[in-house]
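A predicted structure for the sequence below; I have some questions about it.
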Amino acid sequence: MMTDLAAGIRYVVLGQRWLAQHPGRYGRALLPALIALVLYAAALLVLLLNAGALAAWITPFADDWDSPWRGLVRGLAVALLLAAGLSLTVLTFTAVTLVIGDPFYDALSAAVEESEGDCPAGPERPLWRELWAAAVEALYVLWRATLWTVPLFLLGFVPVIGQTVIPVIAFAVSGFFLTLELVCYALGRRGIEVKERLRLLRGRRWLAVGFGVPLVAAFLVPVAAIFLMPGAVAGATLLARDLMGAGPAPDAEPEPGPAPGPDLTKPAPARP
């Protein structure tokens, strides 16, 4: 567990270092995250301005409660709404950014693999199909993440554990699914569908958590998300190569080699 957690954190650093060593790849990769940041900043501002009304709407049972209990419950509801909004922002921010920046990030991921050697060619599809596939995969990941987010949101109302254990679990879940989104280019290039990617990461879940959680924490700082996203894609590409053993695409045919010759290290059999 600890080894995989440390390895995941290391891939975060390696991805950022790769971008620092290849600054020519950095500029264009910033644009998708910048566009997504403007959209999400507006959405979070709307949530913040309406959080009180939403808290009152989801806690009608507290209408007749005396002070300070009504205020405490609704204050907790506001905090949980904002926490859920931030959590969903982290998850969907990456998905939307990856859809917007699909051509940029795919080229960046391929450049990382070429620098490491053994870059699969990947399927050749028109741009509209690439964008459609990216959107469908993003919705699938969001749906799977929501299956965790909603129960964790409700458990946040439980005293004590809702304010201690549940936020830690929520961060780990967010980190795992963030990693699932970011490995899409390297694993998709190998013909691995999103459900199989999920299975692969479950087998190395602490590696995925170790990679994703630092990025989740960093992405809570809005400006940081813009500058860290290209390095996150680069680091996820390196992580995906680890998952696959840096091997060729699963469907690739092995290249024919020379015909085996005699083993000159063994003595010739005795003649009768």
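On my side now, so go ahead. Residues are numbered from 1 along each chain as shown.

contacts and neighbour counts: CA atoms only from here.
Will do.

kindly check the end-to-end length of stretch 215-229 for me.
9 Å (Cα to Cα, to the nearest Å).

buried residues of the longest helix anywhere in the chain, list them for me.
Across the chain, the helix with the greatest residue count (assigned by DSSP state H) is helix 69-100. Neighbour counts using 16 or more other Cα atoms under 10 Å place 70, 73-100 of helix 69-100 among the buried residues.

so which elements touch the strand or helix carrying residue 52?
When elements are assigned from DSSP states H and E, residue 52 belongs to helix 31-58. Counting contacts by 3 or more Cα pairs under 8 Å, 6 or more residues apart in numbering; DSSP states H and E, helix 31-58 packs against helix 69-100, helix 222-243.

for comparison:
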Amino acid sequence: MRDLAAGIRHLAHGQRWVARNGGAYGIGLLPALITFVGYVAALVALAFWAGDLTAWATPFADGWGSPWQGLFRGLLTAVLFGGGLLLAVLSFTAVTLLVGDPFYEAISGRVDESEGGAPPAPGLPLWRELFRSARDSLRVLLRVAAFAVVLFAAGFIPVIGQTVVPVVGFAVSGFFLALELTGVPFQRRSVPLRDRLRLLRGRMGLALGFGVPLALAFLVPLVAVFLMPGAVAGATFLVRDLMPYEESGAGDDGDEGQDATPSVSVPE
């Protein structure tokens, strides 16, 4: 329970931090807004053309009589749009982080600087950082898709599908949301995806306390846009909790040294 409460505190702390740093909030709002507008446009287009796409993909049903043709194609159209909506929900955070990588890296760096005891930026070229972010996001989305298929199938089990499965679904969504958002500060610390997963699994309560409230909030349209900057800041506080750094002392010439040493143990 202590870790669960700590995760919620990190999320709230991140929102308070961006509220006190208006410039950081404005920087982080832009990528989320751009992504949201793009997704809305894509979903509107899908809703407009889904019927035509279904008719094009099912020429064998052209000769079917009424009402079977309409029922069949109507069902496929609903499944097509529902799948597009699910894909949008699952991928929104990953795409937003990819679009806004330089902006969110700046927010995470400012949080680290304001708190002290943080490692320097990796100094990689922008294209390399974007490639690494896209690769990790794809790996996370594949894991999310695998869980989504299992949970969708389990949803047809009587009673359990209507009670246990939704709770497990929000827990899974919250965990992977925490994994995606902590990607920015973890990359700053050069932690590979495999070790990020181990760290968050080792502190599952912390990850769920941070991610589940966000997953619930993101169900409301536009809320994700306004919470994203604070979510990135909160994820940085969470990573600092997982990976505390110790600064060594000043050099012989009187200048303060910035040799930060990570003290972290990655559970197997």
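Nice, thanks for sending it over. All of these numbers come straight from a predicted model, not from anything done at the bench.

okay, the helices and strands packed on helix 31-58 of structure 1 in CSV with distance to residue 206 of structure 1 next?
Shown next, in CSV, are the helices and strands packed on helix 31-58 of structure 1 (distance: least, Cα to Cα, whole Å):
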stretch, distance to residue 206 of structure 1
helix 69-100, 18
helix 222-243, 12
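
what angle do the longest helix of structure 1 and helix 222-243 make?
60 degrees (axes from the mean of the first three to the mean of the last three Cα atoms, to 10 degrees).

distance between stretch 205-214 of structure 2 and the chain's centre?
Computed by Cα atoms, centre = their mean, to the nearest Å, the chain-centroid distance of stretch 205-214 of structure 2 equals 12 Å.

buried residues in that stretch?
Buried residues in stretch 205-214 of structure 2, defined by neighbour count with 16+ other Cα under 10 Å: 205, 206, 207, 208, 209, 210, 211, 212, 213, 214.

how about the helices and strands packed on helix 31-58 of structure 1, which one is nearest residue 3 of structure 1?
Comparing those against residue 3 of structure 1 with Cα to Cα, the closest turns out to be helix 222-243 (13.7 Å).

before we move on, back to that, what angle do the longest helix of structure 1 and helix 31-58 make?
150 degrees.

got a list of what the nearest residue in space to residue 93 of structure 1 that is not next to it in sequence touches?
In this structure, residue 93 of structure 1 finds its nearest non-sequential neighbour in residue 36, 6.7 Å apart by Cα to Cα, 6 or more residues apart in numbering. With contact taken as Cα atoms under 8 Å, 6 or more residues apart in numbering, residue 36 of structure 1 is in contact with 93, 96, 97.

before we move on, the earlier item: so which elements touch the longest helix of structure 1?
On a contact count with 3+ Cα pairs under 8 Å, 6+ apart, helix 69-100 of structure 1 meets helix 31-58, helix 127-155, helix 165-182.

okay, these, which one's buried deepest?
Using mean count of other Cα atoms under 10 Å, the stretch among these with the largest mean neighbour count is helix 165-182, at a mean of 22.

please state the offset of it from the chain centre?
9 Å.

how about stretch 20-29 of structure 1?
20 Å.

tell me the residues of structure 2 aligned with it.
Counting by TM-score structural alignment, stretch 20-29 of structure 1 lines up with residues 19-28 of structure 2.

quick one: distance of the helix holding residue 52 of structure 1 to the chain centre.
Average the C-alpha atoms of helix 31-58 of structure 1, do the same for its chain, and the two points are 21 Å apart (Cα atoms, centre = their mean).

look up how far residue 21 of structure 1 lies from the residue nearest to the spatial centre of structure 1.
The centroid of structure 1 falls nearest to residue 178 when counting by Cα atoms, centre = their mean (2.2 Å). Remark: distance between residue 178 of structure 1 and residue 21 of structure 1 (Cα to Cα) = 24 Å.
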